[in-house]
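**Q** one predicted model, sequence on top.
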Amino acid sequence: MPKKQQSVEELEKAEEEIVFLEKEELAHFLKLAYTDGLEMDHLVFTVLSYTGLRIGELLSLKWGDFNEKQGTIRVTKTLYNPNNHFEKYQLLTPKTKGSVRTIRIDEMLINMLKKHRLKQNEIKLKNRLVYQDNGFIFAREDGHPQLRKVVETRLKRLLKKAEIEKNITPHSFRHTHTSLLIEAGVGIKEIQQRLGHTDINTTMNIYAHMTANMEEKASQQFSKLMKDLLL
């Protein structure tokens, strides 16, 4: 591991271009992930877009972090696997205290995770001779956590099918989630807690960018409306 590793907060602050999917684009993408996605694609991208989890946080999730009765996911760790080797990974504690959090999820996600657990139990039984059961939710067919590179490759495949030309990465779903929270009228403090930002300025920077984007979109829609009325 590098001696000086940037924290997730520093990486997010340094990110110049905030790319995200509009609501309609997200709906189209997730529908395609359901009809044309490979194993776990639909679940992975739905959870990312509905929770705002970082990709490392998502891949480190274990069944013990999912509370079905309370409808929550507990975030306490992140997966570190710079070489994308299925066995050579580390589970690290998050870089900031704010990253340790409990996220509420809706009924749809709860049901998706329950169905996934049943399917995973079938895979465990089928592959019992090679399955390394460490309790990962997003496990490969051998029980090891899914690789980030696989998620990125699957994402590119689906974006191409969906004819979305934006430079979308797994992190973009975090920004997409933020934009939907803003659109839903959720307050900045609640957004900060949900995303796990210790520094409110990190949230404010993203919030300001998203709000400017929405204001520009509203202005364009208004101009189009007036143009249509005046024709």
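**A** In hand now; what should we look at? Residues are numbered from 1 along each chain as shown.

**Q** from here on, contacts and neighbour counts on C-alpha atoms
**A** Will do.

**Q** what about the helices in this protein?
**A** For the chain, helices defined by DSSP state H occupy the ranges 8-14, 23-36, 41-51, 55-60, 107-126, 148-162, 172-183, 188-195, 200-230.

**Q** pull the contacting residues for the residue most central in space within the chain.
**A** The geometric centre of the chain, computed from its C-alpha atoms, lies nearest to L48 (C-alpha atoms, centre = their mean), at 2.2 Å. Taking C-alpha atoms under 8 Å, 6 or more residues apart in numbering, we find L48 in contact with 54-55, 58, 170, 173-174, 177.

**Q** okay, those residues in TSV with distance to K160 next?
**A** Compiled in TSV, those are given as follows (distance: C-alpha to C-alpha, whole Å):
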residue	distance to K160
R54	23
I55	21
L58	23
P170	15
F173	16
R174	20
H177	21
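
**Q** just the helices of the chain: most buried one?
**A** Mean neighbour count, computed with mean count of other C-alpha atoms under 10 Å, is highest for helix 55-60 among the helices of the chain, reaching a mean of 23.

**Q** name the nearest of the contacts of L48 relative to N205.
**A** R174 (14.0 Å; C-alpha to C-alpha).

**Q** alongside the first one, take a look at this:
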Amino acid sequence: METEIKLFISYLHNTKRMSGNTVVSYERDLKKMMLYFQEVHQMTRVQDITETSLNSYMLYLEKNHFAASTVSRSVASMRAFFQYLYQEHLIENNPADHLHPPKVEKKMPEILSVEEVDLLLRQPSDRTPKGLRDRAMLELLYATGIRVSELIHLEMSDVNLAMGYINCRDTDSERVIPFGSQAKKALQQYMHTVRDGFLKGQESEVLFTNCSGKPMSRQGFWKVLKHYAQTAGIEKDITPHTLRHSFAAHLIQNGADLKSVQEMLGHSDISTTQMYLNMNVYKIRDVYTKAHPRK
């Protein structure tokens, strides 16, 4: 079974060109499945796994109180894995054909109000190199709605200050996203006055670095965000994705069309972007209920 998992992971890397994080998730899910079958059922061959076997594994996950979202992700991994094995004629029948994930209740993401975003973005000091860097990161994240992984992988050549846009690349596509005057001002101050000080003579194309001149990490940015949320007194559970959600929700609340927001966010399916429109509907309904005299 281990050999087939390695073949599948290689296929995701080299043929499907999936992102590193996605491939790691698939591999982790499948190794957990393999361990279950080896230890509980003494199964070592993928050819011995049946639909009943997979259902027993799902039942095991649920009995051990794994979250519905975790079980759903495991189902997606197993379906993709066994479909690959079937296409490659490594198994005669696909045992995952009728495997269905549990229903996952979709929670509305936490978003900040415009006032909370403004308060957060005013926290970094404009008198220290670190403060100027942090403000540039936060301003750009909120101005463009890019993912944190995209933010920390931006290079100097991806930023067009004169025209006010960035080139954001992932494994499948490239998108051009505009940014406004506040983000432009913050980027100019960071790029022209303090970035070289972080590099200390080193050569690097990475836009945002840590204090040692190395590329900023996700964990490093997480600490930056948590620190400023605390100093701002914001009690909401802020994650690096919160500014992305807030960016999209605020655009739609102010009349932006779904298609444009979809393109800026890089969503492949507009139904994902639809969530932010639904959030706006709920907000309007709440305002109506509280304010209309004949509610």
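**A** Arrived safely. This one's a predicted model, so the numbers in the text were calculated from it and none came from an experiment.

**Q** superposed, what's their TM-score?
**A** Overlay of the two chains. TM-score (TM-score structural alignment, normalised by the length of structure 1): 0.74; 196 aligned residues with a C-alpha RMSD of 2.9 Å.

**Q** coming back round to it: looking at structure 2, name the residue matched to the residue nearest to the centre of structure 1.
**A** Alignment note (TM-score structural alignment): L48 of structure 1 maps to L141 of structure 2.

**Q** for K63 of structure 2, see how far away its match is.
**A** Shown here: L141 of structure 2 relative to K63 of structure 2, a distance of 40 Å by C-alpha to C-alpha, to the nearest Å.

**Q** same deal with S53 of structure 2?
**A** Using C-alpha to C-alpha, one gets 15 Å for the distance from S53 of structure 2 to K63 of structure 2.

**Q** and the two? Which one has more around it.
**A** Shown here are S53 of structure 2 and K63; by other C-alpha atoms under 10 Å, S53 has more neighbours (16 against 9).

**Q** in structure 1, which residue range corresponds to the helix or strand that contains the more buried one?
**A** Here S53 of structure 2 sits within helix 51-63, counting by DSSP states H and E. Per TM-score structural alignment, helix 51-63 of structure 2 has no counterpart in structure 1.

**Q** buried residues in that helix?
**A** 53-55, 57-58, 61 (16 or more other C-alpha atoms under 10 Å).

**Q** just give me the closest of these to A183 of structure 2.
**A** The nearest one, if we look at the buried residues of helix 51-63 of structure 2 relative to A183 of structure 2 and count by C-alpha to C-alpha, is L61, at 45.3 Å.

**Q** so who does that closest one touch?
**A** Counting by C-alpha under 8 Å, 6+ apart, L61 of structure 2 makes contact with V71.

**Q** the equivalent of E68 of structure 1 over in structure 2 and Q188 of structure 2, how far apart?
**A** Mapped onto structure 2 by TM-score structural alignment, E68 of structure 1 lines up with L161. Distance, L161 of structure 2 to Q188 of structure 2, by C-alpha to C-alpha: 8 Å.

**Q** next: G233 of structure 2.
**A** Distance from G233 of structure 2 to Q188 of structure 2, by C-alpha to C-alpha: 28 Å.

**Q** and if you look at V117 of structure 2?
**A** Per C-alpha to C-alpha, V117 of structure 2 is found 21 Å from Q188 of structure 2.

**Q** and what of S149 of structure 2?
**A** From S149 of structure 2 to Q188 of structure 2 the distance is 22 Å (C-alpha to C-alpha).
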